[in-house]
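Trainee: What follows is a predicted structure for the sequence shown.
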Amino acid sequence: MDIYVLDSTAQILDMIDNFESIIWTVQYFNVGEFELIVPVTEKNIALLQKDRLLCRDKDRNGDIWRNVMIIENVKTVADYENGDSMTISGRGLKSIVGRRVVWQQTNLAGNVETGIRQVLTENIIAPADEKRKIDNFILDEPAGITDTFDTQLLGEDLDEWIMSTCQTYGLGWDVYIKDRKFVFILYKGCDRSYGQKDNLPVVFSDEFDNLLASTYTYERAEFKNAALVAGEGEGVNQRTTTVGDSGGLERYEAYIDGSSVSSNGTIITEEQYYKMLQDYAKDELSTTSFTESFEGNVIPDGNYNLNEDYFLGDVVQVINEYGISATPRIVEIIESEDENGKSTVPTFSTWEV
């Protein structure tokens, strides 16, 4: 494997073809990360500097570069016995979105994709203050996402807000390079489980001899699924609403302070205000939900090939050695390579049992 090194304008500087190990983690909801260990050489010291961009040769297609990473940390270790080495690490190119916050109060009502594109335009692409603009950052064509929301923003880190929003609606996002421009895209993975008929199923199981190891985890420390939400006002005049339809023993209630959600006087309607209050509460409840995940170590060159038969964000069929079958989404793919060989570890999460 060769690794291209680009400058901050996406101009090719050189390539790395000699390394001790590499871990490349791409994520559907989050920004991803990497770690690269290389020998200490004059070339590597000069080349692998902070803010440089890295891309594997397998992720390049002409002028399109995907799964790009940014160097954020450089560590040099002098070791007489094992040899000197440099550890280079950082996060995905997507993380540049997090260099901006929502600069002014913004009310979003309607299509989720339209709202995200608006926030990016106002805070990165064409902000009122030219100093806030990121040159060469553009939007891809709309993906046709149909989900809707009502929300209010001020001061949020853009990457954290986008990650939270995408997780709520099951969307993936990325920033890739095309013609030396940074291109933002939203997308939704395909359903490749047994429960659909449009795509060939992708199954990871002992029976198919493509699941080397698996770990199932369920955590529910402070689970809440219903809430009383308090908005503007005080005492008997305080605006309140509720979210959550579960009942009986299946109902876990919380109180959420939504006083930060503002009606801006008469700028928005009463209906819009309560919808924003409910969406705020749903976002808060999402931080107290249970975690159910399935991590599997699959055979890289087995009966399915990554980025040919299945992709990050797809829903697949997983059957563990105990016969438990589920249709989780692939939310993360960790690819590693060192002297011991190659490994591909997808993280399957959000079970639909």
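Mentor: Cool, got the structure.

Trainee: CA only for contacts and neighbour counts going forward, please
Mentor: Fine.

Trainee: Please enumerate the helices of the protein.
Mentor: With DSSP state H as the criterion, the chain has helices at 42-47, 112-120, 158-169, 270-286.

Trainee: For the closest residue to S349 other than its chain neighbours, list the residues it contacts.
Mentor: Nearest non-adjacent residue to S349, counting by CA to CA, 6 or more residues apart in numbering: S293, 4.3 Å away. By CA atoms under 8 Å, 6 or more residues apart in numbering, the contact list for S293 reads 216-218, 347-351.

Trainee: Let me know the closest of those residues to V5.
Mentor: T347 (27.6 Å; CA to CA).

Trainee: The closest one against E295, yeah?
Mentor: Yes. Counting by CA atoms under 8 Å, E295 is a contact partner of T347 at 4.6 Å.

Trainee: between these two, who's got more neighbours?
Mentor: Taking neighbours as other CA atoms under 10 Å, T347 and E295 compare with T347 leading, 21 against 18.

Trainee: and that one, what is it in contact with?
Mentor: By CA under 8 Å, 6+ apart, the contact set of T347 is 293-296, 330-333.

Trainee: separation between the residue nearest to S349 and T327?
Mentor: Distance, S293 to T327, using CA to CA, to the nearest Å: 11 Å.

Trainee: joint contacts of these two?
Mentor: W351.

Trainee: I'd like to know how far Y187 sits from G248.
Mentor: According to CA to CA, Y187 stands 37 Å off from G248.

Trainee: F294 now?
Mentor: On the measure of CA to CA, F294 and G248 end up 29 Å apart.

Trainee: The two: who's more crowded?
Mentor: Per other CA under 10 Å, whichever of F294 and G248 has more neighbours is F294, with 21 against 6.

Trainee: Contact partners for that one?
Mentor: 214-217, 328, 347-349.

Trainee: burial count for the residue nearest to N44 when sequence neighbours are not counted?
Mentor: Using CA to CA, 6+ apart and skipping residues adjacent in sequence, the residue nearest N44 is V38, 7.8 Å away. Neighbour count for V38, taken as other CA under 10 Å: 21.

Trainee: my read: V38 touches T87, true?
Mentor: Yes. With contact defined as CA under 8 Å, V38 reaches T87; the gap is 6.6 Å.

Trainee: List the buried residues in stretch 244-252.
Mentor: Across stretch 244-252, burial judged by 16 or more other CA atoms under 10 Å covers G244.

Trainee: one more structure, for comparison:
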Amino acid sequence: MQLEIYNLIAEKNRISVSLEAICDSYSSLLWDIEFYQCGCFEVYIAASPQNVSIFQRGRIVARSDDAQHFGIIESLQLETDAEKGDYLTVTGRFLACLLERRIIYPTITANGSYEDIVRKVLSRNVISAGIRNIPGLSMGTVNGMCWQGKTRLQVSYDNLMEWLYTICETIGGSANIRMDGNTLKCDLFEGTDRSILQSENPHIVFSDSYNNLLSFSYAADSSVQKNFAYVFGCGEGNTRKRTTYCNGTEPTYLDRYEVYVDKRDLSQDDDVSDAEYLELLKESGAENMISPQTASESTIAAFSTQYQYNKDYFVGDYVTVEQRRFGLIQPRIQLIGMVESFDQNGRSLTPTFKETE
């Protein structure tokens, strides 16, 4: 597997991309793909004048076997040592980090599908925004029913990347920016259910019984849970707009974990009715719901003959994890991150899982 280093030059509303070098002699590579946040990478390579000239900030690092994820170099660290040798550490994030350079401005009030709202926000801030454009960026493919759900929301001055991934986590989808020739495409998608609780797709089961679960740790914490929100909007005193929100049946007694949400900055324009404004408040309440936290860390077999990463399953998919020795079975758990590591010891996979309701 080779690394490809590209030079990216922005020219008004377009980009120019040229291949600068191909590298296959690095000491180690970390390739961290995340579903609900921007992923990152790290290249550790022997320092030489040639490598220092190749790995420059702002350049693109790609893998010859990955057409979806492209990293942009953000940080370089050169260390020289007479005994251990000279090494260069190259780090950065994937191209979605470009959205972090913009805030959402001015205020946008939108009503419709999540896909339409994301399109509107991106158009006004990075695609059809004059000098605020990210050159070469346009909408790519949209897959997944989660993006067709309807909502109404108002957003202003939020960091664009953080806002987008908040939406993703709220609805269970994800976003990624990939390089497609001399263009950048922003794709919206969702994971596939491959757990034992469904029958449409082949099951993916990581288990000590199958010898594909090499290590496993599990922790649960309900202290941070929030499942019922009191949401207060604009106004003062008794005239202040307010509502409540919960997902599904209203929790009661010891099952009720309340949170106060202050949305005083959520304005009500003349064209927004009271009912529509309350829906905006409810959306804010939904964003503040917190499920009981679980921490499940594992190391899975990188060269399993049963399942191959990025062929049989992908980050974002729902799978099953079992530790039968201790009777712990997570029948439907989402793979929300995967650190793929290459070094002198070979290739390893370290997944991150998140339980779903």
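Mentor: Perfect, thanks for sending it. Please read all numbers here as calculations on a predicted model, not as lab measurements.

Trainee: if I look at the residue nearest to N44 of structure 1, how far off is V68 of structure 1?
Mentor: Separation of V38 of structure 1 from V68 of structure 1 (CA to CA): 18 Å.

Trainee: rewinding a little: across to structure 2, which of the contacts of S293 of structure 1 hold up?
Mentor: For the contacts of S293 of structure 1, the aligned pairs still in contact in structure 2 (both residues aligned by TM-score structural alignment, their matches' CA atoms under 8 Å) are 216-218, 348-349.

Trainee: What is the most widely separated pair among the residues you listed?
Mentor: Y218 and F348 (12.5 Å).

Trainee: now N51 of structure 2: how far from L184 of structure 2?
Mentor: Distance of N51 of structure 2 to L184 of structure 2, given as CA to CA: 26 Å.

Trainee: So which of these two has more stuff around it?
Mentor: L184 (20 against 15).

Trainee: Who's the closest spatial neighbour of the counterpart of that one in structure 1, skipping the chain neighbours?
Mentor: Under the alignment by TM-score structural alignment, L184 of structure 2 pairs with F182 in structure 1. Spatially, and ignoring its direct neighbours in sequence, F182 of structure 1 is nearest to F137 (4.6 Å; CA to CA, 6+ apart).

Trainee: Count the neighbours of the one you found for me.
Mentor: Applying other CA under 10 Å, I find that F137 of structure 1 has 22 neighbouring residues.

Trainee: what does it align to in structure 2?
Mentor: Matched by TM-score structural alignment, F137 of structure 1 corresponds to L137 in structure 2.

Trainee: can you check L200 of structure 1 too?
Mentor: L200 of structure 1 maps onto P202 in structure 2, by TM-score structural alignment.

Trainee: so its match makes contact with R194?
Mentor: Yes. Counting by CA under 8 Å, R194 is a contact partner of P202 of structure 2 at 6.1 Å.

Trainee: Can you get me the start-to-end distance on stretch 214-226 of structure 1?
Mentor: Criterion CA to CA; first-to-last residue distance in stretch 214-226 of structure 1 is 33 Å.

Trainee: quick one: contacts of it?
Mentor: Counting by CA under 8 Å, 6+ apart, 242-246, 251-254, 285, 288-297, 320 sit against stretch 214-226 of structure 1.

Trainee: Can you flag which of these belong to strands?
Mentor: Counting by DSSP state E, the contacts of stretch 214-226 of structure 1 place 242-243, 253-254, 291-297 in strands.

Trainee: gap between stretch 43-58 of structure 2 and the chain center?
Mentor: 28 Å (CA atoms, centre = their mean, to the nearest Å).

Trainee: Which part of structure 1 matches it?
Mentor: Aligning stretch 43-58 of structure 2 against structure 1 (TM-score structural alignment) gives residues 36-51.

Trainee: Next, the distance between the ends of that stretch.
Mentor: Terminal residues of stretch 36-51 of structure 1 lie 15 Å apart, using CA to CA.

Trainee: In that stretch, which residues are buried?
Mentor: If you call a residue buried by 16+ other CA under 10 Å, then stretch 36-51 of structure 1 has these buried ones: 36-40, 47-51.

Trainee: Now, those residues that are in strands?
Mentor: Per DSSP E, strands hold the following members of those: 36-39.

Trainee: Which parts of the stretch 201-350 of structure 1 are strands?
Mentor: 203-205, 211-219, 226-230, 240-243, 253-257, 291-298, 317-319, 325-326, 329-338, 341-349 (DSSP state E, counting those that start in this stretch).

Trainee: so what corresponds to I300 of structure 2 in structure 1?
Mentor: Using TM-score structural alignment, the partner of I300 of structure 2 in structure 1 is V298.

Trainee: And its match, how close does it get to K224 of structure 1?
Mentor: Per CA to CA, V298 of structure 1 is found 34 Å from K224 of structure 1.

Trainee: what does L48 of structure 1 give?
Mentor: When CA to CA is the yardstick, L48 of structure 1 and K224 of structure 1 sit 46 Å from each other.

Trainee: Does E283 of structure 2 touch L153 like I think?
Mentor: Yes. Look at E283 of structure 2 against L153 with CA under 8 Å: they come within range, at 6.6 Å.

Trainee: if we can go back for a sec, go through the helices of structure 1 and name the closest to G231 of structure 1.
Mentor: Once the helices of structure 1 are compared by CA to CA, helix 270-286 is nearest, at 6.9 Å.

Trainee: how far out from the middle of the chain is the closest one?
Mentor: Offset of helix 270-286 of structure 1 from its chain centre (CA atoms, centre = their mean): 23 Å.

Trainee: What of stretch 8-20 of structure 2?
Mentor: The chain centroid and the centroid of stretch 8-20 of structure 2 are separated by 25 Å under CA atoms, centre = their mean.

Trainee: Endpoints of that stretch, how far apart?
Mentor: Length of stretch 8-20 of structure 2, first residue to last, CA to CA: 10 Å.

Trainee: And stretch 228-236 of structure 1, by the same measure?
Mentor: End-to-end distance for stretch 228-236 of structure 1: 15 Å, by CA to CA.
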